[in-house]
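Enquirer: Sequence and predicted structure, then a few things I'm wondering about:
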Amino acid sequence: MITKSVLQAADVAKIIAAADKEAAANNWAVTIAVVDDGGHLLGLVRRDGAPPISAHIAPAKAHTAALGRRESKIYEDIINQGRYSFLSAPTIEGMLEGGVPIMVDGQCVGAVGVSGVKSPEDAQIARAGIAALG
């Protein structure tokens, strides 16, 4: 049996604050979602002006990154390279860039998903949030 870190409420608040700061610095209206390692929502902020649909897309991206233990962009790339059958993968909806797993000591403890601007910018915001954990 191994011991594994878990995200606590203070960690989620720190991630969201740092991601929100990155979004604000660039004047980006986005939704930021943080999930645990099972893809369950722990925190969500929809910034002023963020499209309503982003409140659905951001958690889906985070869910995909957490369950896959990899960035959601990988799945987008697989599909864009012609493997369309991957769209039928069960319980995975956020197969767009912008979901980034949170890795601690080689273990996934959760993920951040962002939606509302260009996908590379969404990922930039997610990484900024994760970086706040140190």
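Expert: Received it, and whenever you're ready, just let me know what you need. Residues are numbered from 1 along each chain as shown.

Enquirer: C-alpha from now on. contacts and neighbour counts both.
Expert: Noted.

Enquirer: Quick one: residues contacting the residue most central in space within the chain.
Expert: Nearest to the mean C-alpha position of the chain, by CA atoms, centre = their mean, lies G113 at 2.0 Å. By CA atoms under 8 Å, 6 or more residues apart in numbering, the contact set of G113 is 32-34, 58-63, 65, 98-100, 122-123, 126.

Enquirer: Just the ones of the residues you listed in strands?
Expert: 32-34, 99-100 (DSSP state E).

Enquirer: Compare the residues you listed and tell me which has the most neighbours.
Expert: Ranked by the number of neighbours (other CA atoms under 10 Å), the ones in strands among the contacts of G113 place G99 first, at 38 neighbours.

Enquirer: Second structure for comparison follows:
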Amino acid sequence: MGITLEQAQAAVNAAKEKAQELDLKMNIALVDPGANLTAFARMDGAWLGSIDIAVKKARTARFFDMPTGDLGQASQPGGSLYNIEHSNGGLITFPGGIPIKDGNGEIIGAIGVSGSTVENDHTVAEAGMNAVK
């Protein structure tokens, strides 16, 4: 089973709270196991350009079932996945996208966050992911 709307909204709310705690304006996207958008929030004043990035981070995390930052490490010049970001209609290979698992360890969706540094994006995404566990 995939992430429910209730779980996705809980993740959005937790991510939004973490962003507010850090005084950040973020775009937060949740996708289901098929990488379809399930929930989205754009905090007031968040960058318009980060909407697409947040969605692509969530989709990338689900497509490859790993945090986007991990995929980014493998896609550096000379790496085995160099240029992978050009596949699948465009991927994001820097931190801020994380798969979400259920209590049995099955991936039920993913979260993507964009609007600050990649370190902050990842921190806010983790808060959202942890709200679903």
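Expert: That came through, no problem. The shown structure was predicted, so the numbers you read here are calculated from the model rather than taken from an experiment.

Enquirer: how near is the corresponding residue of the second structure for P90 of the first structure to R62 of the second structure?
Expert: With TM-score structural alignment as the criterion, the equivalent of P90 of the first structure in the second structure is N88. As judged by CA to CA, to the nearest Å, N88 of the second structure and R62 of the second structure stand 12 Å apart.

Enquirer: Repeat that for I107 of the second structure.
Expert: Relative to R62 of the second structure, I107 of the second structure is positioned 8 Å away (CA to CA).

Enquirer: Comparing these two, which shows the higher neighbour count?
Expert: Comparing I107 of the second structure with R62 by neighbour count (other CA under 10 Å), the higher total belongs to R62, at 28 against 18.

Enquirer: check contacts around the aligned residue in the first structure for that one.
Expert: Using TM-score structural alignment, the partner of R62 of the second structure in the first structure is A66. By CA under 8 Å, 6+ apart, the residues touching A66 of the first structure are 35-39, 100-102, 108-111.

Enquirer: Does S119 of the first structure touch M95 like I think?
Expert: No. Contact criterion CA atoms under 8 Å: S119 of the first structure and M95 do not qualify, at 11.1 Å.

Enquirer: which SSE is I102 of the first structure in?
Expert: strand 99-104 (DSSP states H and E).

Enquirer: Doesn't A10 of the second structure belong to a strand?
Expert: No. Counting by DSSP: H, G, I helix; E, B strand; the rest coil, A10 of the second structure falls outside a strand, being helix.

Enquirer: Which residue is the nearest non-sequential neighbour of it?
Expert: Excluding the flanking residues, the one nearest A10 of the second structure by CA to CA, 6 or more residues apart in numbering is A131, at 6.3 Å.
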